[in-house]
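Colleague: Predicted coordinates and the sequence they were generated for:
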Amino acid sequence: MRGSAMRLARAQWAPLVALAVLSLLSALLAVAVPSRTAAGYDRAAAAAIGPAADLRVDGKASGSRAWAALPSDAALATNTVTWQQLLPRSLAEVAGDPEPSVTTERLPVPGRFSAPRLLYLGWDPGSWSRVRVVAGGPAVNPPAETRDDIRVMVSAKFAGQLGYKVGDRMDLGGLAVRISGLYEPLNAADPFWTPRPGQLHAVKVDLGGDAGQADAGTALMDAGGYTRVARESDTQFTFSWRFPIRGGDVDAGDAGAMAGDLGAFRSAVQGRAGFVPCVVVTALDDRLTEFAGRLHTARSVLGLAFGGLAAVAAGVLLLAAGLLGERLRPVLGTMRARGASLRQLAAPACGLTALAVLPSALLGYLAGRLLDAGPPQPVSLYAIAALAVAALLVPAAMVWRERGGGLGPVADRRDDLVAGRPSTRRLVLDVLLVALALIGVVLLRERGASAGTDPLVAAVPVLLGAALGVIVLRAYPYLLRAAVPALRRRSGAVGFLGLARAARQNLVGALPLVVLLLAATVAGFTATVDTALRDGQVRASWSEIGGDARIEAGPLDDAALARIRSLPGVTGALPARVITYVSTSSDPAPMTVVGVDLDAYRELAPAVPGIPSHSGVYLSPLAARTMGTGAVTLNRPGMSPIDVKPAGQIEHLPGQEPGTAFVVVPYKLIAGEKGFASQVFVTGHPDVKDLRAAAPGRDVLLRQDALRAMTDVPMVIVVHETFRDGALIGGAFGLLAVLLVLVVGARARAGTVAHLRALGLSRRQSRGLALVEIAPVLLCAVGAGWVLGLLLPEITGPVVDLRPYTDGFAVTAHVPGWPALLGLVGALLLAAAVAVAVDRLFDARPGTVLRTGE
């Protein structure tokens, strides 16, 4: 028995090797692809958190109330421990050591200066340990001292910028402070200083409204200085405990947990009694919310691609196992006719398949882990197990087919696609599959984006592909039958013979059609969504900037505009006048008036979406709710009143924040207004330095920078790379399916071709015959699958929502670009080349195949 099994294995070495190689590749990819994607999610989470993220607990109190709440170093340390203990586990694992500090409100510095000056007084124990005194002495305030000036230290750079020196005295509204020393940081690059720039140098602070900016800085004092300020004045203090977040330690799972725990921590902080009311201040909420939206979209969209890839891999394995079963079918039939039981048939059939699949799957799993593409994913084990079970079920089905004893009409019946008669059971299964696919689409669209990573999302493309494959298999014989009569009337025999051989393929031989269809569906879907994402980001960059560049200028004269237009590379420049704090006589709510020539703007930058097709007065949605639809007068101090009548609404205008109140009017209505800000929309590719030089002191925003900010996001990179890899892997599996069928059936085909060669078929006609045999499967499968892939974004609807990657800009489905179409044509040509190469490799002379008398 053992010897017969070995002989059987040697006789079937080709399909066994093919099955083993495909099992290894499938297991390897089942490990590497999800792990690599998960690693990309983790990198995206770390980037979303950022290197300078923090979490602060802030409380405010004034004067004696502040001192009563926090009277000493011990009280500061006690509260530090309290807040640290309240941190939920997900936050505590990524939070650094707490950094407590106490800072006064901003205090005006009296005197005549080029710009107003403000000073903050800070008690920051962490700063004291990170500086060295370079002039004077440390700011030490003995507890018993109550009459002398409060001693403070400032940085040497701050003193040099604003002209201070050791011994200078400042009267801060009843608080007399004296600079006792100057310091320098031990390490200016220490991340500790990132949220404390005022302790190292002077910073600019907005005073609000039209008051301009002030020079501000922070002076360090000790605990004694804090005590004196609290007890001798009503100055307001901000108590702050900063927890730096180590963004590099955050993965995608941590980010999800942190989002939920932030709310719990905020409630715990606000509910704490016995201290001044405190709140949690952090940018993590917005960052985690944005990351969660991007992660949800990525998992939803990539889940569709992964589901298709898994189906393609399963199809190729089933194909290999089916071809092995077909090769074993005569042997099993003979054994069954000689009295072997089904269990005895299962030993060689299932045993050979298991020998090829199980060790290879294990090696593939180990190789995937050795690649260390990312953290291991449980789904990898489930996928490998499912693929192995599917492959082992094929020989079991082959054994079950021999339950009739290998005799009777079942053994003699033709089961090729053209002559075969589908059973009632198969018809019911086909109808059930189509109905299940339709139900899945309806449920998916009803659930919309909330479907998320539900298995239904990943199953819908597979169900649609399988249903379409069933339909194509039903139509395939009729297409062949319709083509044969036309070819029969032609003088050449290659076309007729090729289609006749294609029609004689049985269901296992036609399985490549379904595999290729699924592979083409994955490639079409990924190419379509990838193109849609790229195009959507480009449109979003135009919508944000309004041109290739936008200059945010102050009052702009004609000479400056002429300089901009004369720059090399500038193809157009259009000014817009921006007047803020405008209101109507009936409603004092402020809004912004933007004067721009819309006709000229559409001609200058036609790629900017949402610009009205006619000139006139247009209101943002918020301004429309304020002004209504009737004629109104717009005015403000320093501006001549203008009467306008709205012609419609405009959702967005470059340079204006979404959701704000603004009015777009023809430029000529406010062209004469002087002293107001301007914008210049520029098209072309000018040198950035020249553009900044032509508009000195003005902010220049580039569309390429806005586009780069969207495309260089780690999550977007993960999506693009996964789409690219998915298309390549799907195409590679499709070509493997073609190669497998050609190689496994090459020897039998060589015998048939040898007979035809004896009848006069030339070598060149033999190559043409190989192409004609494979052409129907390739064209039907790839064509149907590609069309389904193009339609999938529309079919799945709200699941493929790419707005988190385009700054909220809506993305519509697009036709794939030229690279994808060229790749499709290249794959078809490569498949044809493989068919010709296999025909040449297994070419047999008639004298070596035919026997005497044939």
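Modeller: Okay, I see it.

Colleague: rest of the way, CA atoms for contacts and neighbours
Modeller: Fine.

Colleague: List the contacts of residue 594.
Modeller: Neighbouring residues of residue 594 by Cα atoms under 8 Å, 6 or more residues apart in numbering: 576, 577, 578, 579, 662, 663, 664, 665, 667.

Colleague: Would you format those as a markdown table with neighbour count and distance to residue 364 included?
Modeller: A markdown table is the format used below for the contacts of residue 594 (neighbours: other Cα atoms under 10 Å; distance: Cα to Cα, whole Å):
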| residue | neighbour count | distance to residue 364 |
| --- | --- | --- |
| 576 | 24 | 62 |
| 577 | 27 | 65 |
| 578 | 25 | 63 |
| 579 | 22 | 66 |
| 662 | 28 | 61 |
| 663 | 28 | 63 |
| 664 | 25 | 63 |
| 665 | 25 | 66 |
| 667 | 18 | 67 |
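
Colleague: Closest one of those residues to residue 682?
Modeller: When those are compared for distance to residue 682 (Cα to Cα), residue 576 wins out at 11.3 Å.

Colleague: let's bring in a second one:
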Amino acid sequence: MSEPRARSLAGAPWVRTRLRTAPTAALLTAALVFVTAFLAAALPRALDRGADQALRELVRRHGPLAGSVSVTVGRFAPAAGSEAASGDPAADLDRKAGAIAGDVPAPLRLAAGGPVYGSAGRFPRELPDGGLPRPGGLPPKLGLVYLNAAAGHARLVAGRWPTGAAPRGHVEVALSEATAATLGVRAGSTLNAGAPGAETGAGVSAEVVGLYRPDQVDSAFWAGTPCLAAACLSTVRIGFEAVPFWSATGLVGRDGLPGLGAWSAGSTDFYQLPFDLAALHADRLPAARSAVASLIAGPANTRLVADLGQPGSQVTSTLPQLFDEAAHRQTAVAPLTEVGPAGAAAVAVAVLCLAAALAAERRAGELRLLRARGASRAGVLGRLLGETAVTVLPAGLAGTLLALVVLPTGRWVASVLAALAVTLVAALGLPLRALALSAAPRPGGGRRRLVAELAVAAATAGALAAVRRRGVASGGDGVDLLLVGAPLLLALTGALVLARLHPVLIGWAARRAGRRPGLVGFLGLARAARGDGRHQRPSVLPLLALLLAVTTAGFGATVLDSVAAARERAALTAVGAGARVAAVSAAALPEGFATAAARLPGAGAATAAWTFDAAPVGTPGGALISDVTVIVIDPVVYAALARDLGQGVFDPALLADDGRAGSPVPALASPDVAERLGGAPRAARLRSGELQVRVAGVVDGTPAVNGAGGSKTMVLPAGPVARRFPGIGRPNLWLATGRLAADPLRELLQRLSPADAAATGPARASAAASASGAGSASGAASRQQGRDSYSVRTKAETAEELAADPLQHTAARLFWTSVAAAGGFALLAVLLTLVRAAPERAALLARLRTMGLRPRQGLALILAEALPQPLVAALAGGLVALSAAPLLGPAVDLAALVGAPVPAGLRTAWLPVLLQVLALVAVATATVAAEVAVSGRRQITTELRAGDVR
């Protein structure tokens, strides 16, 4: 017998034959597995990338020094002539900085520039030169600092860098261009520091040998030394008044380092260790926290102190607090970042199982024939495994590799495991379902199903009880998977109940339709109620996929809607009104500001007010309440503000004045103040004079003080107070309802207050204008100071600031991506069900058309048969999502997503859930209509072939 003949008798290869028989089904299965494996592998990596970005942004938002560790070592003022004998201080700093850099433990990694180090004078010296600006009548102060490699981070714009080669009593310094413009000096100027200090024998002057411009003013290199990149307007309290003066810092060279302590009565060596934020990963947060703790007080700190060789070193950092905040925020947003992906994963598994079940059902006759001809169950199972492995494994591997390449992160185990789980479900679904179909039916299947459904219901009840008792986020480092899966368990229970009720509901609708004229509706609903008489199509899986998708989307939309409402509420509480403008360093608001601001777009009810801090108020016992904040405001507008805020609501008639000159002014007081004052008139001392007030009502807060009210406040009507004190002056506070933008208010302040800004520092402006090339810089500084004289806050801007957190954006973006994926898989479940029933439905339509059924009636028949399932599932999913708010809402903490402390709980959001339901219904209807349009083009003769069983 020849070899080809023997091969033909041995039989054709099973896998190759099956793939050639149904290539389209194999390609579609591979595409489904590829997309699902890619999403499964991409999900953990997207979570890691979002958490890493949020962690780094959290550190960046706290300033350029937040991601670093500071080491300082103090030195006393050296004795005369001792610097020369001490060697090279700059070389000593270089050696110690290199040793400290080697003490940084993993996983921390220094930034590319390495440590920033140098030595700063302990105390600045006054510059009594009369030509220098004196904003409050005080002379400016100059401190000195040596900063290693400063020339590499700045550009010299005039003169040269200091060398230190100067006679005794004289110091060479370099100033920043902005500092020189503020002080009104240039390269070559000499700054007189007064007579020599008897205790130090220090020099008395500093020569400005050069001017420089920093490359990046906001970098960690320049931010570590105050008043170095630009002069600072500092204040000193003299009596009850804060008097401003200018503080500046000058750079000395390496050769001038020995004289630094003499100028400043001692110096402090500092070493700034900025860490590379790209090396910070949220999954390694505990290790990074331990490393920082070791540097502050641990083994790394011991090595660091030994390298310094100096006692009294201090190691400080804000990273431990930031790491704790980051860990808390990650745990708080985990429900949203987990619920959406978990819902998408559950829908994807349901679709994979549905595809496997439909494929096994389609080949049920073939498998029974193989078993009847003697094939063993193990043999059939092995052949099916080989068939699915050839299709599924390459697709799963390709999807996993694509996710690993597209979304690079440090971790890959979770992604690979998730993709592997998806691949195994896809590979084992068809063989296991086929094995179940080929097995002989066992009695008691209905009881086992009932027991399983009751177990799911019990697990759901336990999860809901645990959520309400402990909260969604657990107290540990991670998230309780049972609690996070509570919405999914709720949806699963709803799907099981709906699977039980679906035939009953559709059967009732079919009976109602049967009483009406026409058979199309009755026939379609009857077929939807009882399914195909020859094939038992899976019914729970499509319902589960649809209901999971709607529940997940609805629950997440409820969370996001609650977050948006809570954020608006938090912004209103923080501002106290739609807009708030207060005079900070200026005495009052500009003339005409209140009238002009009330005409801005978006302004509602607006009023100007006067606030008096620490106003003494007399008590019945003769004592004084010295720290009462008095607000003089229009009562009608104030009542509207209080209603918007929901705090301190009152009737404006309480502040109505009787008009008599000697009568006390009615007042609203906080509870503690009202209790101590009683109902009799009392004396309140304002800056304009003494005023008799009478408590007419009690309020629990005022929007005029820090948005939510102070502990001791008193509100007076503006009209009666102005009549008693005609010289009360311009108001220092402006409040308005509505939704105003902050920029027009700031522009209006800048336009109306040029005199106020210039009046705060006339000497500075004149001195700066006299310097060559410094006029424009001085004008800019004056305008900036004018803007800083007023505080402008709006509800809209505050809400935007709260919403600018990258952690919130990441959570919301990931959730909506998961919702889109879940919706796509749910529609795929609908499409799979339609495609599986399409041949039999097409044959039915062809037979009915021979009996006179019109095409439009055929479309109505298919819609009546196919749409009840997605419609009922969408409505049930919406109801489950709405029920999740009262069931799970009280335990959900929204503070991390809002960005401010807010009460826990979700509010029922009907509109977002309704939109999700309508979207799914619309897309499902379009899918059914498209399938009907395609199937309707088939010829009747093609569908009515003799002997065709569909």
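Modeller: Okay, I see it. Since we're looking at a predicted model, the values are computed, not measured.

Colleague: Identify the farthest-apart pair in the contacts of residue 594 of structure 1.
Modeller: Going by Cα to Cα, the pair spanning the contacts of residue 594 of structure 1 furthest: 662 and 667, at 14.4 Å.

Colleague: In strands, which of the contacts of residue 594 of structure 1 fall?
Modeller: Assigned to strands by DSSP state E, the following of the contacts of residue 594 of structure 1 qualify: 576, 577, 578, 579, 662, 663, 664, 665.

Colleague: To which residue of structure 2 is the first one aligned?
Modeller: Right, residue 576 of structure 1. Alignment note (TM-score structural alignment): residue 576 of structure 1 maps to residue 609 of structure 2.

Colleague: That match touches residue 634, doesn't it?
Modeller: Yes: here residue 609 of structure 2 reaches residue 634: they are 7.4 Å apart, a contact under Cα atoms under 8 Å.

Colleague: where do the contact lists of these two overlap?
Modeller: Common neighbours of residue 609 of structure 2 and residue 634 (Cα under 8 Å, 6+ apart) are residue 718.

Colleague: need the contact list for the match of residue 576 of structure 1.
Modeller: 631, 632, 633, 634, 718, 731, 732, 733, 734, 735.

Colleague: Number of residues surrounding the second one?
Modeller: In this case it means residue 632 of structure 2. 24 (other Cα atoms under 10 Å).

Colleague: which residues does it contact?
Modeller: Residue 632 of structure 2 neighbours (Cα under 8 Å, 6+ apart): 609, 610, 611, 715, 716, 717, 718, 721.

Colleague: how about 10 Å then?
Modeller: Contact analysis of residue 632 of structure 2 by Cα atoms under 10 Å, 6 or more residues apart in numbering lists 608-612, 638, 667, 704, 714-722, 731, 733.

Colleague: just checking, it is part of a helix?
Modeller: No: assignment of residue 632 of structure 2 by DSSP: H, G, I helix; E, B strand; the rest coil gives strand, placing it outside any helix.

Colleague: ok, and what's touching stretch 438-450 of structure 1?
Modeller: Under Cα under 10 Å, 6+ apart, the answer for stretch 438-450 of structure 1 is 296-297, 300, 432-436, 451-452, 454, 456-457, 459-461, 463-464, 467, 795-801.

Colleague: what's the span of stretch 521-538 of structure 2, first residue to last?
Modeller: Stretch 521-538 of structure 2 has its terminal residues 23 Å apart, counting by Cα to Cα, to the nearest Å.

Colleague: Do you have the strands of the stretch 1-150 of structure 2 handy? List them.
Modeller: 68-75, 116-121, 125-126, 141-147 (DSSP state E, counting those that start in this stretch).

Colleague: Just tell me which of those ends up closest to residue 363 of structure 2.
Modeller: For those, the distance to residue 363 of structure 2 is smallest for strand 68-75, at 65.0 Å, taking Cα to Cα.

Colleague: among the contacts of residue 609 of structure 2, who's most crowded?
Modeller: Counting neighbours by other Cα under 10 Å, residue 735 leads the contacts of residue 609 of structure 2 with 30 neighbours.

Colleague: Show me what it lines up with in structure 1.
Modeller: Residue 735 of structure 2 maps onto residue 681 in structure 1, with residues paired by TM-score structural alignment.

Colleague: Am I right that its match is in a helix?
Modeller: No: counting by three-state DSSP, residue 681 of structure 1 is not found in a helix; it is strand.

Colleague: In contact with the nearest residue to residue 438 of structure 2 once chain neighbours are set aside, which residues are there?
Modeller: Among residues not flanking residue 438 of structure 2 along the chain, residue 368 sits closest, at 6.4 Å (Cα to Cα, 6 or more residues apart in numbering). Contacts of residue 368 of structure 2 were listed using Cα under 10 Å, 6+ apart, and they are 375, 434, 437, 438, 439.

Colleague: among those, which ones are buried?
Modeller: When burial is judged by neighbour count using 16 or more other Cα atoms under 10 Å, the buried members of those are 434, 437, 438.

Colleague: Residue 364 is in contact with the second one, correct?
Modeller: Yes: contact status for residue 437 of structure 2 versus residue 364: in contact at 7.1 Å, counting by Cα atoms under 10 Å.

Colleague: picking that back up, return the residue of structure 1 aligned against the residue nearest to residue 438 of structure 2.
Modeller: Match for residue 368 of structure 2 (TM-score structural alignment): residue 333.

Colleague: Remind me which helix or strand its match belongs to.
Modeller: Counting by DSSP states H and E, the element that carries residue 333 of structure 1 is helix 284-337.
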